[in-house]
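Peer 1: Here's my sequence, what's the structure:
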Amino acid sequence: MTTHVTDENSAGDGSGAVKLSPSGWVAEQAELYEESGGTKGTTMQGAPCLLLDYVGRRTGTVRRTVLIYGRDGDDHLVVASKGGSDEHPLWYLNIQDNPDVQLRVGTERFPARAETLSAEEKARVWPHLVDVFAPYESYQKKTTRDIPVVRLRRTDR
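Peer 2: Reported below is the predicted structural model:
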């Protein structure tokens, strides 16, 4: 599913086209979130959500997913949990190659830069993220993979 956004730069090619997640419910929530201007679809199971637009590492296509987030000061934190899978989510692999992303958090859309937290930083913020979304704790226990936490730092200030 492809949608269009008003920010021409988000597609990278000036078309404004963004490819939504292949997961049906994620695509539906992303579409509702974007089409409402960030006033609907902003939570998942009671946790706050943001839209992450990122560039596919193989195709160069701008893709969008919905992620639960926590905060660390002015920064947004997202967890690359994939439900406790032994594999990283595709969005995480893509932002490792191209950390410049676009976020929609509520009614605001802005550019950000993604950075995976060190083990020490993750240990500091993990309790907060589990408070935001309790299943993260069981996801980490379910896999031998160390689930990454990513800092999304706004870059337009």
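Peer 1: Could you use CA atoms for every contact and neighbour count after this?
Peer 2: Fine.
Peer 1: ranges for the helices of the protein?
Peer 2: Secondary structure of the chain (DSSP state H): helices located at 24-35, 90-97, 119-132, 135-142.
Peer 1: For the closest residue to S138 other than its chain neighbours, give me its contacts.
Peer 2: Setting aside the residues directly before and after it, S138 is nearest to G84 in space (CA to CA, 6 or more residues apart in numbering), at 7.5 Å. By CA atoms under 8 Å, 6 or more residues apart in numbering, G84 lies in contact with 136, 138-143, 147.
Peer 1: what about 10 Å?
Peer 2: 135-147 (CA atoms under 10 Å, 6 or more residues apart in numbering).
Peer 1: Buried residues in the lengthiest strand in the chain, which are they?
Peer 2: Secondary structure of the chain per DSSP state E: the longest strand is strand 62-72. Residues of strand 62-72 classed as buried: 62-70 (neighbour count, 16 or more other CA atoms under 10 Å).
Peer 1: got it, and stretch 98-117?
Peer 2: 98-106, 109, 111-116.
Peer 1: what do you get for stretch 128-135?
Peer 2: By 16+ other CA under 10 Å, the buried positions in stretch 128-135 come out as 129, 132-133.
Peer 1: what do you get for stretch 49-66?
Peer 2: 49-57, 61-66.
Peer 1: Most widely separated two among these?
Peer 2: Largest separation among the buried residues of stretch 49-66 by CA to CA: C49 and R57, giving 23.6 Å.
Peer 1: related to what we said a few turns ago, need the buried ones from the contacts of G84 selected in ChimeraX.
Peer 2: The following ChimeraX line selects those of these that are buried, judged by 16+ other CA under 10 Å:
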select :136,137,139,140,147
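Peer 1: need the contacts of G84 in a markdown table with distance to A123, can you?
Peer 2: Output for the contacts of G84, formatted as a markdown table (distance: CA to CA, whole Å):
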| residue | distance to A123 |
| --- | --- |
| P135 | 16 |
| Y136 | 13 |
| E137 | 12 |
| S138 | 16 |
| Y139 | 15 |
| Q140 | 13 |
| K141 | 15 |
| K142 | 18 |
| T143 | 17 |
| T144 | 16 |
| R145 | 15 |
| D146 | 12 |
| I147 | 11 |
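Peer 1: For the comparison step, fold the sequence that follows:
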Amino acid sequence: MPVGERAGTPRLPPRWFIRLAWVAHRGGLRVLGGRVALWRPRGRRWGTLRLSTTGRRTGTRRDVILGYVEDGPNLVTLAMNGWGAPEPAWWLNLQTHPDATATLVDGPRPVRARAATGDERTRLWARWRETDKNLDAFASRRPSETAVVVLEPRAGGPGPD
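Peer 2: Below is the predicted model of the structure:
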């Protein structure tokens, strides 16, 4: 996107600051046992969850903190990597191993991940837009479309613990 077209795009903090904030948040989750670092979505605000995936190359457990909204029994997040260009590692991991565990305030939940498409993607993107009026402007910073990731409940079984 040409620089002139970005004139109306809201500013993001520097990349190092975004990464530092997420590292601090993960540290808070470990130290406080998840009671403060995870919260439920309320009204037009998103919540946070810890997603445990299986590494696509190593096969080891990988944890990440994500924002989410609810869509019935499903949890919905955006594969945005702090609005940076590359796809986030957790999303690449889920494309290889879609079974994961989402830990919410009330405990762990086995999930299976998939990308929303078509009308469902449009509807869920609009739901996310309710939480941030600048969503489209931030998303325009990425060279590819931001995946809307649906985490569907699944029966307990193999997947990251």
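Peer 1: From V18 of the first structure, how far off is H4 of the first structure?
Peer 2: 6 Å (CA to CA, to the nearest Å).
Peer 1: Between these two, which has more neighbouring residues?
Peer 2: A direct count of neighbours by other CA atoms under 10 Å for H4 of the first structure and V18 places V18 higher, at 21 against 16.
Peer 1: Can you tell me what the more buried one aligns to in the second structure?
Peer 2: Matched to the second structure by TM-score structural alignment, V18 of the first structure sits unpaired.
Peer 1: Hmm, L51 and V18 of the first structure touching each other?
Peer 2: No - the pair formed by V18 of the first structure and L51 falls short of the contact definition of CA atoms under 10 Å, at 11.6 Å.
Peer 1: anything in contact with each of the two?
Peer 2: R64.
Peer 1: quick revisit: quick check: which of the helices of the first structure is nearest to R157 of the first structure?
Peer 2: Across those (criterion: CA to CA), the nearest stretch is helix 90-97, sitting at 20.9 Å.
Peer 1: Which positions in that closest one come out as buried?
Peer 2: The neighbour-count check on helix 90-97 of the first structure (16+ other CA under 10 Å) flags 91-92, 94-95 as buried.
Peer 1: so what secondary structure elements neighbour it?
Peer 2: Here helix 90-97 of the first structure touches strand 47-55, strand 62-72, strand 108-116, strand 149-154, going by 3 or more CA pairs under 10 Å, 6 or more residues apart in numbering; DSSP states H and E.
Peer 1: doesn't L51 make contact with V64 of the second structure?
Peer 2: Yes - using CA under 10 Å, V64 of the second structure makes contact with L51 at a distance of 5.4 Å.
Peer 1: Return every residue with contacts to both of the two.
Peer 2: Joint contacts of V64 of the second structure and L51 (CA under 10 Å, 6+ apart) are 90, 102.
Peer 1: Among the helices and strands packed on helix 90-97 of the first structure, which comes closest to W25 of the first structure?
Peer 2: strand 62-72 (9.8 Å).
Peer 1: mean shift of the closest one relative to the second structure?
Peer 2: Here the mean offset of strand 62-72 of the first structure against the second structure after fitting is 0.7 Å, by mean CA distance after the TM-score superposition for the first structure.
Peer 1: Might you report the residue contacts of the nearest residue to E137 of the first structure once chain neighbours are set aside?
Peer 2: Nearest non-adjacent residue to E137 of the first structure, counting by CA to CA, 6+ apart: V130, 6.2 Å away. Counting by CA under 10 Å, 6+ apart, V130 of the first structure makes contact with 70, 136-138.
Peer 1: I want to check these in the second structure. Which are still in contact there?
Peer 2: With the contact criterion set to both residues aligned by TM-score structural alignment, their matches' CA atoms under 10 Å, those that also touch in the second structure are 136-137.
Peer 1: Reformat the contacts of V130 of the first structure as CSV; add distance to E120 of the first structure.
Peer 2: Listed next are the contacts of V130 of the first structure as CSV, based on distance: CA to CA, whole Å:
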residue, distance to E120 of the first structure
G70, 17
Y136, 18
E137, 17
S138, 20
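Peer 1: for the contacts of V130 of the first structure, which one is nearest A80 of the first structure?
Peer 2: For the contacts of V130 of the first structure, the closest approach to A80 of the first structure (CA to CA) belongs to Y136, at 9.8 Å.
Peer 1: Translate the closest one into the numbering of the second structure.
Peer 2: For Y136 of the first structure, the aligned residue in the second structure is L135 (criterion: TM-score structural alignment).
Peer 1: No further questions, thank you.
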